[in-house]
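In: next input, structure requested:
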Amino acid sequence: MKKLFILVTILLLSSCKKKETTTLNDAVGTKEISLEEIWDGTFSTDRMNALNSMNGDFYSLLNYDKETKETTVDKYSYQTLEKVETIVNSKNLQDLEDFSSYSFNNDETKLILGTDFEKKFRRSFKGTFYAYDIASKKLSLIGKGIQEPIFSPDNKKVAYAKNNNIFIKDFANNAVIQVTKDGKKNCIINGITDWVYEEEFGFVRAFEWSKDSRNLAFLRFDETNVPTFSMDIVGTGNYPTQQVFKYPKAGEKNSEVTLHMFTLSSKKTKKIGLGDYEYIPRIKWSNDANILVATTLNRHQNDLKLYKVNALKGNATLLLNETDKAYVNIDDNLTFLADNSFIWTSEKSGFNHIYHYDFSGKLINQITKGKWEVTNYYGFNKDKKTIYYQSVENGSTNRGIYSIDLDGNNKKLLSKKEGTNRAAFSTNLHYFINTYSSAKTPPIYSLYTAEGEMLKVIKENYKLQKKLSDYKMSPKEFSTITINGNELNMWMIKPVDFDENKKYPLLMYQYSGPGSQQVANRWNASNDYWHNMLAQKGMIVACVDGRGTGFKGSDFKKSTYLNLVKYETEDQIAAAKKLAERSYIDKNNIGIWGWSFGGHMSTNSLLKGNDIFTTAIAVAPVTSWRFYDTVYTERFLRTPQENPAGYDENSPINYADKLQGNYLLVHGTGDDNVHVQNSYRMTNALIEANKQFDQFIVPDRTHGIYKGKNMRLNLYTKMTNFLEENLLNKTK
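Out: Next comes the predicted model:
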């Protein structure tokens, strides 16, 4: 089943060229970057609309014409990149004036069109959905206020969720079957994940059709005993409202999650036993229509099991068991081949690699090997017996696209340039569209054959390149720095008129979360322009990826296990001290900033590193892991009951008295992820320690703090002024 949900935008294909664009001109302009330009879209890249690969050598796009106000789903050829046909046009839909999402059934004879979306959490939303028959052009309503509709493989039905229950609509008689009836807000959820699964396991739809359309497997969440979290929403009325939802904080009760099987012929549901487990983070049907594979995890998340579930018998047998001294990652790379052998990725060698198993769970072979990480699995071409993947074989800050035979031979680099390459393969794996960028080159979209021949440049960012040549843009200087016995990746941005005989204040930026990466050879995000603006003002900005970050092997990433933020903080403090030895760094004016996990880090670094850091900004920080969710936190720390020291010894709430420098604390009160409770408790700790600090509490904003007129401009103006006053001006 192919699904796409995107914002409606216009696809503007550039003239196709065989040669890819060169990097930015080394000449430096005279214009200075302004905050207004960063947030009004001046430096936005020209992007391709998200495409949906179709059967054969075709893909589809959702397009919107501003002049006619028509929304269309259009079909394109990979070979020519030309439009072949318009599949549906909103002007021809009598009961649907506009739509903003679409998904095909398997044989691409029908579409599900969605509109009127209402966002719930990060990935989830409700909407109104219609079924559209392409041949007859007939449109029929599936439902309003529903979630995650999906066609059955036989194209005769659609399953969806509404009000915490699952329904099936049969197009033959227009009848609706209610699969579950016990759904209740903040108690029972059928077929849709709870908050913590959505946020940490990264999926929303928790029901799947069998290949023969006879069975529907689904997860049931009983969150009755999960503690409730509530937030006041100020809004625009006279009285605030409350957002109330179940949020399991570290050490608290999770939802009781169970696997169920609904059989359409009998209209009966069976509960499937899976032994002892805490989580069911994935379910997926194999190529045997009667065999579902369910993934389970224990609460420590270091014991993963794959179970073969027989839909006819209702029993489960163990297929694969993988354990780790720290934790096992969850991904979507499980792929069943024609004989039901399967592809699986694992870190069991110390680096993430691709493995091939038979359907009894016996290892056939390890396909990729080496002291480098596979970072994405794209698919398997059964005719060529070839696998396509992305990895860091050409350096941990780069990404390349590769092919390799199923037996591990004939590995080939398909992407052409050093930097970050991301592939979107056609369904039949004959072509891929490569998105390439580097720290010097904005995104270039190019069409490649699966053999690595670059056919056409689809879109490039020449206009942005030309525009930026007028600005004082400082390049990122990539290097490594040896800290606490580890060689860490680093970038640095210096003022355009840098003079090594002068002294400059230093601002360090980081995120530092487990498996993350900020030092990467890729094009600018908004923060990179802000950092360049600060460099124009006379600061040096640097970023160091310390222990616990990703793509350098399991041992490096998991070295922070049970002591989250301890070693990461030590690395930032040590890096600051080492950089302070450089003649051009003002050792008395060194700051650090970060968001979310990075806000926790900047707070810790200022307090524990008060002999080197003088200034810090923390945006939406965790200040105690006791306040964060079970799945994420316990993966790295276990529970507070088992590991109280791991939670408390690295919580800045417990050593607020160490504050000596300048501290700006920022949080949105509508943050359902990192609750503002974190900043409120930090505020109380600082007050009790009689410490002065700056604070910016933003009503109703979620974790990203972006909604509303001028929100980001206002926030970054405040942060810029804070840094100028407390870092830049003190060096001058």
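In: going forward, measure contacts between C-alpha atoms and count neighbours the same way
Out: Fine.
In: helix or strand for Y680, which one?
Out: Taking DSSP states H and E as the criterion, Y680 maps to helix 677-688.
In: now that helix: buried residues?
Out: 677-680, 682-683, 685-686 (16 or more other C-alpha atoms under 10 Å).
In: and that helix, what does it pack onto?
Out: With contacts taken as 3 or more C-alpha pairs under 8 Å, 6 or more residues apart in numbering; DSSP states H and E, helix 677-688 sits against strand 662-668.
In: which residues does the strand it packs on contact?
Out: 603, 614-621, 676, 679, 693-703, 705, 722, 726 (C-alpha atoms under 8 Å, 6 or more residues apart in numbering).
In: can you turn the buried part of those residues into a PyMOL selection?
Out: Here is the PyMOL selection string for the buried members of the contacts of strand 662-668, based on 16+ other C-alpha under 10 Å:
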select buried, resi 603+614+615+616+617+618+619+620+621+676+679+697+698+699+700+701+702+703+705+722+726
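In: so which of the contacts of strand 662-668 sit within strands?
Out: Using DSSP state E, the members of the contacts of strand 662-668 that fall in strands are 615-619, 694-698.
In: all helices for this structure, in order.
Out: Remark: helices assigned in the chain by DSSP state H are 35-39, 195-196, 462-468, 526-537, 554-557, 566-579, 597-608, 630-637, 644-648, 677-688, 711-723, 729-731.
In: which residues sit in contact with G370?
Out: F351.
In: and it, how far from N165?
Out: Using C-alpha to C-alpha, to the nearest Å, we find G370 at a distance of 47 Å from N165.
In: which other helices and strands contact the longest strand along the chain?
Out: The longest strand of the chain (DSSP E) is strand 138-151. Secondary-structure packing of strand 138-151 (3+ C-alpha pairs under 8 Å, 6+ apart): strand 125-133, strand 157-162.
In: most tightly surrounded among the ones you listed?
Out: Among those, strand 157-162 has the highest mean neighbour count (mean count of other C-alpha atoms under 10 Å), at a mean of 23.
In: following up with a second sequence; could you model it the same way so I can compare the two?
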Amino acid sequence: MFHVFRIACLALCLLSKSSIAQTLGVLTVEKIMRDPKKWIGTSPTEIAWSEDSKTIYFNWNPNKNAGDSLYGYDLSSKKINKIAPAERRTLPAKSNVFDKQKAQRLYEKNGDIFLISTADFKVRQLTNTVERESNPVFSGDNEKVIFTQGMNLFSITLESGLLSQLTDFKTGTKKADPNPDGQEKFLKDDQLAMFEVLKERKAKKDAGKKITDAERASYPKEIYIGEKSLTNQEISPDGRYITYRLTQTNKAAKSTIVPNYVTESGFTEDISARTKVGAPTSDSEFWVYNVKRDTTLRVSVKDIPGITDKPDYVKDYPKLDSAWKNKQRDVIINGPFWSENGENAVVIVRSTDAKDRWIMAFNPETLTLKLLDRQRDEAWIGGPGIGGYPMSSGEIGFIDENTIYFQSEETGYSHLYSLDVTSGKKTALTSGKFEVQHVNLSKDKKTFYLITNEVHPGEQHFYSMPVAGGQRVRITHQTGAHEVTLSPDETKLAIRYSQSNVPWELFVMENPAVSHAKTAKPEQITQSVTQEFLSYPWRKAKVVTIKATDGQDIYARVYEPRKSNGKAVIFVHGAGYLQNAHKWWSQYFREYMFNNMLVDQGYTVLDLDYRASSGYGRDWRTGIYRFMGGKDLTDNVDGAKWLIKNYGINPKKIGIYGGSYGGFITLMGLFTAPDVFAAGAALRPVTDWAAYNHPYTANILNEPQSDSLAYRKSSPIYYAAGLKNNLLICHGMVDVNVHYQDVVRLSQRLIELGKNNWELASYPMEDHAFVEASSWTDEYKRIWKLFEEKL
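Out: As a prediction, the model looks like this:
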């Protein structure tokens, strides 16, 4: 039945152009900024397989309801059915926690722990409590299930069902005798010496306590953690060691407040938000509880190679440089990650200044760390499979008892490596000027499944590769991007696929790495987009390269009108580290549709992956280090010059717009390159990087109190005097990411400078990502008006 529906949809797509035009007609802001689920459709998300590999589950909303629902595609009947709530509640949750034989899988659902057999798919519920249980794992002998409840670790013996508490963490400090050698002790000893009855009663009480203590000897040691927070409680496969992290929050770190004006109560309500970059950070400690010895000891990091290395940027500050004197940098230890037999463990150690990542062998008995691999970056550690923050472990796991795999940007691109933890031998499993963007190790640990962009930076394809490296076999072939979920038996692939002008749809395909079928082709399961959306011929923008001033190639998408009006608009994507000049459906789909609307009116539109965009390796990723608004802006300026040269664009008729980081670049463009851009719309922009969050900003600009030069160079508010042309600013007033305070401060600066060619549109009920169609419509009507009037 579903195939009949699909064929009907395809037939409708072949209607005459005149009939199509009657459906959507001329694009307008009002049309394209409507609620997308009601007129575009909703792509499938959250893809998961049934345990028997016969059904694909996914969230979907083909009926334009208020929210998505769970659907299932049955591979045998090839039908899609909506999953009833009662059935949905019984479905196992996702996890990748198997016993050694891959015979059983653990998962947590609704705060309880479940066990499912991979042979007959029978489910056994292990806990049913009000408190939440989480992070279940098998013990090294597969006889117990270990999990976290509250602050503590517990185990359940699978055969008997015995529940045992493994740790007894307590907040605060253990109460001690406040005056052990003073007045109270004197009085107590005097009383016992004077009264025989008291002496006899105390002896009986002490004898009883001795018996009770002996009976409780198997109970875990009380471990007091003071006022610190406890995370990452893990037990070794042999049960001998429990590792955990203690974090001391710095109470001097001041949080910001975001006022919320439009509320149900009628009163202004404050939203407690994040701290600002440079605020005092938390201290992290890594501890080991040796169960056999009944001791707790902190792991020392002072001997980590390079722990006192001074970052290069401090050379710009003589006082800071001379005062360094072998300062030990703060680090966070992630892990440990254990081999199956429990004989080897590794940890990921990352410096909080983001300039170092150490992979180290960890011995919990001796509390020693041995260097296996160090990646140092004077900008900051990051990239696919590596992560950009101190709490990131990145991609890591054991191939066999002695060999780990991980990703590194050692060559300038994120690639996959293996390393023998006993010999220290490291092997590059992939190489080249491309990125490995996702890694999955097969259950038998003989095959890696990879997603890379080696065909083109704007494409993502799925490959299989022997675990020892060697030739990669490309499995997907259609132009675009592929997100792949392997079935539990690894014989089939559920693929979310899209093209630049076609939203994500769900496909299923045999896994040729297992079936060895040479003719395996993806079969489409869902048809999500509406006929109204399909009625417009959405453009596939041309992906081009533009030569930057410093000789680098900038990848970009150009939208070409049939008849140019001599005007151009540059769209600047947000997030900084994000890719948009690609060949799949953009998360900026509203901007994509707006760009189509601009082109319909004769504008040429350019969308660049400027410096710091993702997908192009380490040097591109870190091209903005200590100067945001430097090469990222000149890349956009070079794009404007390219438009003038190649498309005959009038140099005085170029506009620019973007949100978040794109709003920041728009401000920097109008303030520091005022002769390039005649008009710009800065949406929810950062105006002063010293006001943004710590994890993101400190990576790129260090901290404002230690690298003030970087912040001064990078913050638009210092360049506001350079505004010559027309500026529109739009910002949500309850934005907890880039605070509304940013544009309030900039507004005051523009007022004091006497600027009168700018305006601010405020949205009282919007956060950083707008939700309401009315807000989107108002915002883009203003952008459209700006370009029409000022270009």
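In: in structure 2, what range does the helix holding Y680 of structure 1 match?
Out: Under TM-score structural alignment, helix 677-688 of structure 1 corresponds to residues 741-752 of structure 2.
In: run through who's touching the matching stretch.
Out: Under the criterion C-alpha under 8 Å, 6+ apart, residues 685-688, 691, 717, 720-721, 729, 731, 760 lie in contact with stretch 741-752 of structure 2.
In: now that stretch on structure 1. Mean distance?
Out: Taking mean C-alpha distance after the TM-score superposition for structure 1, the mean distance separating stretch 741-752 of structure 2 from the aligned residues in structure 1 is 2.2 Å.
In: that stretch: how far from the chain's middle?
Out: Computed by C-alpha atoms, centre = their mean, to the nearest Å, the chain-centroid distance of stretch 741-752 of structure 2 equals 32 Å.
In: try stretch 602-609 of structure 1
Out: 27 Å.
In: for the ones in strands among the contacts of strand 662-668 of structure 1, work out which two are farthest apart.
Out: Pairwise distances across those peak at 21.3 Å for T615 and V698 (criterion: C-alpha to C-alpha).
In: related to what we said a few turns ago, and of the ones in strands among the contacts of strand 662-668 of structure 1, the nearest to F218 of structure 1?
Out: V619 (37.8 Å).
In: what does H300 of structure 1 correspond to in structure 2?
Out: So, by TM-score structural alignment, H300 of structure 1 is matched to D353.
In: okay, now the residue lying closest to L506 of structure 2 once chain neighbours are set aside: neighbour count?
Out: Leaving aside its chain neighbours, L506 of structure 2 sits nearest to R496 (4.7 Å; criterion: C-alpha to C-alpha, 6 or more residues apart in numbering). R496 of structure 2: 24 surrounding residues under other C-alpha atoms under 10 Å.
In: which residues does R496 of structure 2 contact?
Out: By C-alpha under 8 Å, 6+ apart, the residues touching R496 of structure 2 are 44, 482-484, 504-507.
In: and it, what's its match in structure 1?
Out: Per TM-score structural alignment, R496 of structure 2 is aligned with T435.
In: any idea how far that match is from K2 of structure 1?
Out: 21 Å.
In: quick one, strands of the stretch 101-250 of structure 1?
Out: In the stretch 101-250 of structure 1, the strands defined using DSSP state E, counting those that start in this stretch lie at 101-104, 110-119, 125-133, 138-151, 157-162, 165-170, 175-178, 188-190, 207-209, 215-222, 228-233, 241-246.
In: those: which one's closest to L312 of structure 1?
Out: Across those, closest to L312 of structure 1 is strand 215-222 (C-alpha to C-alpha), at 9.5 Å.
In: packing partners of that closest one?
Out: Partner elements for strand 215-222 of structure 1 (3+ C-alpha pairs under 8 Å, 6+ apart): strand 188-190, strand 207-209, strand 256-263.
In: V674 of structure 1 and I697 of structure 1: what is the separation?
Out: Here the criterion is C-alpha to C-alpha. By it, V674 of structure 1 lies 14 Å from I697 of structure 1.
In: what do you get for E453 of structure 1?
Out: Distance check for E453 of structure 1 against I697 of structure 1: by C-alpha to C-alpha, it reads 52 Å.
In: what's the answer for P640 of structure 1, then?
Out: Applying C-alpha to C-alpha to P640 of structure 1 and I697 of structure 1 gives a distance of 28 Å.
In: do D470 of structure 1 as well
Out: With the distance defined as C-alpha to C-alpha, D470 of structure 1 ends up 37 Å from I697 of structure 1.
In: matching T323 of structure 1 against structure 2, which residue comes up?
Out: Superposed on structure 2 with TM-score structural alignment, T323 of structure 1 falls opposite R376.
In: residue contacts, the counterpart of H600 of structure 1 in structure 2?
Out: By TM-score structural alignment, H600 of structure 1 lines up with F664 in structure 2. Taking C-alpha under 8 Å, 6+ apart as the contact definition, F664 of structure 2 lies against 682, 685-687, 716.
In: for those residues, which one is nearest I381 of structure 2?
Out: Nearest to I381 of structure 2 out of the contacts of F664 of structure 2 is V686 (C-alpha to C-alpha; 23.1 Å).
In: in terms of contact, does the closest one touch Y692 like I think?
Out: Yes - with contacts counted by C-alpha atoms under 8 Å, V686 of structure 2 reaches Y692, the gap being 7.4 Å.
In: who touches both of these two?
Out: Counting by C-alpha under 8 Å, 6+ apart, the residues touching both V686 of structure 2 and Y692 are V738.
In: show me where the stretch 501-650 of structure 2 has its strands.
Out: 502-510, 523-524, 542-547, 553-559, 568-572, 604-608.
In: just how off-centre is the longest one within its chain?
Out: Going back to what we said before, that points to strand 502-510 of structure 2. Taking the mean of its C-alpha atoms, strand 502-510 of structure 2 sits 23 Å from the chain's own mean (C-alpha atoms, centre = their mean).
In: and stretch 461-469 of structure 1, by the same measure?
Out: 28 Å.
In: give me the neighbour count for the aligned partner of E395 of structure 2 in structure 1.
Out: The equivalent of E395 of structure 2 in structure 1 is N333 (alignment by TM-score structural alignment). Other residues within reach of N333 of structure 1 by the criterion other C-alpha under 10 Å amount to 16.
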